[in-house]
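Engineer: Kindly return the folded structure for what I paste below:
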Amino acid sequence: MLHRKLDQFCSEKRPVWVFLRDQQCWIEQATVVEIVGDLVTLRYDMADDDERHSWEESVRLDSIGSVRTRLASFSRSGSAEDLETADDCPESERLHSQG
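Structural biologist: Coordinates of the predicted model:
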């Protein structure tokens, strides 16, 4: 099941947060580059003081304890009136009741 989900994230190029059980750490905002057998290749960036580092790391599927992805985000600085709601949706994209 985890293999299929990672394969989906790989094809969608969505950023994921991966928890590695053996290292007890999270890899944040990684991209799943490829999956070959039980080996998952992740690409991610890390900041270290005044430098940024890009990494590509291969991990075994069984060392991954959890994978999560961000569904949505919004700015807290904006007011509630700035948030789009269903009423702001174009007519062509609205869901109409089947009743």
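Engineer: make it CA atoms for all contacts and neighbour counts henceforth
Structural biologist: OK.
Engineer: Tell me the buried residues in whatever helix or strand residue 59 lives in?
Structural biologist: In the assignment (DSSP states H and E), residue 59 maps to strand 51-60. Going by neighbour count (16 or more other C-alpha atoms under 10 Å), the buried part of strand 51-60 is residue 58.
Engineer: and for comparison, fold this next one:
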Amino acid sequence: MLHRKIYQFCTDGREVSIFLRDQQRWIESAQIIALEGDLVTIRYETEDEEEISSWEEMFRVESIGSVTQKLASVSRLNSELFIADDCPEAEQIHRNLPETWNQD
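Structural biologist: You can find the predicted model right below:
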């Protein structure tokens, strides 16, 4: 199952975070660039005070404890929600709440 999921992430080019069991560390914002047999090749960047480094690592599928991906994110700076013009009226979010909702 994990092998198939890793293959799917590789073909889709999705950004993932990977936990390596044997090293007890997370690799954040990595891209799986190759899967050959039981070897996985990933590419990611790290940032220090003075420089940004790009890394490419290979490891075995069995050393992967977990693979996660970010599904969505919402900016905290811009709190305005955008509504599609073709959204049904019943599903639209209105700025002014009904009077019954404003009661304390």
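Engineer: circling back: onto which residues of structure 2 does the strand holding residue 59 of structure 1 map?
Structural biologist: The alignment of strand 51-60 of structure 1 onto structure 2 (TM-score structural alignment) covers residues 51-60.
Engineer: Need the residues that contact the matching stretch.
Structural biologist: By C-alpha atoms under 8 Å, 6 or more residues apart in numbering, the residues outside stretch 51-60 of structure 2 that reach it are 38-47.
Engineer: where do the helices sit along structure 2?
Structural biologist: 2-12 (DSSP state H).
Engineer: The strand holding residue 59 of structure 1 against structure 2, how far on average?
Structural biologist: Compared with structure 2 after fitting, strand 51-60 of structure 1 deviates on average by 0.4 Å (mean C-alpha distance after the TM-score superposition for structure 1).
Engineer: Distance of the residue lying closest to residue 30 of structure 2 once chain neighbours are set aside relative to residue 81 of structure 2?
Structural biologist: Taking C-alpha to C-alpha, 6 or more residues apart in numbering, and ignoring the residues beside it in sequence, residue 30 of structure 2 has residue 44 as its nearest neighbour in space, at 4.5 Å. Here the distance between residue 44 of structure 2 and residue 81 of structure 2 works out to 32 Å (C-alpha to C-alpha, to the nearest Å).
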